[in-house]
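sequence isn't available, so here's the structure alone:
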């Protein structure tokens, strides 16, 4: 069992003892998403920590997008609830990389790809570079941000 799932279960027990309905429902939602992923497919399996992080990240992003949708639709009470859930889920995610750290990782991967190819990477290699950087940052940076940085480095 992954570390995040264990932490969620411990926090659920604590929330139940404290009668914290908000934390209880949010944690149950996250646990349900993880358990669904564990039983999806041909046979049940335990998820790695990286897979658990990906699930929590997806749930957090979904809540953030829902909050924006509710805010745009003039439903501030629902937007606040979704935003609070998204904020709550961030405590189960690894600390995000700073912009400088992310730029350093992108630059290192660009240099490695350039050394491998013998020439500066082009837009054809962008997907491979983005994939390699995303594997290194493992949920600590948004894929859209990584792709934007790689594209800027290729075009410069």
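Now that the structure is in, tell me what you want to look at. Since the model is a prediction, treat every value here as computed from it, not as a measurement.

drop to CA atoms for contacts and neighbour counts, all remaining ones
Fine.

so residue 92 touches residue 56, yeah?
Yes: judged on Cα atoms under 8 Å, residue 92 makes contact with residue 56 at a distance of 7.4 Å.

between the two, which one's more packed in?
residue 56 (24 against 19; other Cα atoms under 10 Å).

got a list of what the more buried one touches?
30, 89, 92, 93 (Cα atoms under 8 Å, 6 or more residues apart in numbering).

among those residues, which lie within strands?
Using DSSP state E, no member of these sits in strands.

for comparison:
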């Protein structure tokens, strides 16, 4: 609920400042979070994951608009993705992610490429929201192949 409350406060601040586009984008984020909390039915809601999903949607829409030749709408979608970035945790530095992967490999005893799943299961809870799964997978495969 912490992110939702922060975003709702930021909607009010944007409205007071006359930033209509920003307020509209923030309202869409707040709605996505509110819907997730309603649908959770008592379960814990991973607000960071919801924001990551919303960011990904904006970037995919921007690419689609670019392909369709609508650069103005693509720009607007990218601006919303950047807005969402401000609410996401800072991504891990490559060195830090590599250290976590190396620790997970040592802990799981993984030694060959077929152990990727075992290592991923150990790494992902540690980096939740701070590293892209595709990047983690690439690094794990790289480390196990070496």
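That came through, no problem. Quick caveat, the model's predicted, so the values are computed rather than measured.

any idea what the TM-score is?
The TM-score (TM-score structural alignment, normalised by the length of structure 2) is 0.93; 146 aligned residues with a Cα RMSD of 1.5 Å.

distance check, the residue sitting nearest the centre point of structure 1 against residue 105 of structure 1.
Closest to where the C-alpha atoms of structure 1 average out (Cα atoms, centre = their mean) is residue 57, at 3.0 Å. Plainly put, residue 57 of structure 1 is 21 Å away from residue 105 of structure 1 if you go by Cα to Cα, to the nearest Å.

which one is the equivalent of residue 133 of structure 2 over in structure 1 nearest to, not counting chain neighbours?
The pairwise alignment with structure 1 assigns residue 133 of structure 2 to residue 143, based on TM-score structural alignment. Nearest residue to residue 143 of structure 1, sequence neighbours excluded (Cα to Cα, 6 or more residues apart in numbering): residue 134, at 6.7 Å.

same check on residue 140 of structure 1?
residue 96 (4.4 Å).

what's the neighbour count on the counterpart of residue 112 of structure 2 in structure 1?
Aligned counterpart of residue 112 of structure 2 in structure 1: residue 122 (TM-score structural alignment). Residues lying near residue 122 of structure 1 (other Cα under 10 Å) number 14.

please apply the same query to the one 3 residues further on.
A count of neighbours around residue 125 of structure 1, defined by other Cα under 10 Å, yields 15.

equivalent analysis for residue 43 of structure 1, please.
7.

now do residue 29 of structure 2
When neighbours are defined as other Cα under 10 Å, residue 29 of structure 2 has 24 of them.

now do the contacts for it.
Applying Cα under 8 Å, 6+ apart, the residues near residue 29 of structure 2 are 7, 51, 54.

all helices for structure 1, in order.
Along structure 1, counting by DSSP state H, helices occupy 3-18, 21-39, 49-72, 76-89, 99-117, 126-137, 143-155.

ok, back up a step: show me what the residue nearest to residue 140 of structure 1 aligns to in structure 2.
Using TM-score structural alignment, the partner of residue 96 of structure 1 in structure 2 is residue 91.

ok, that match touching residue 135?
No: counting by Cα under 8 Å, residue 91 of structure 2 stays clear of residue 135, with 11.3 Å between them.
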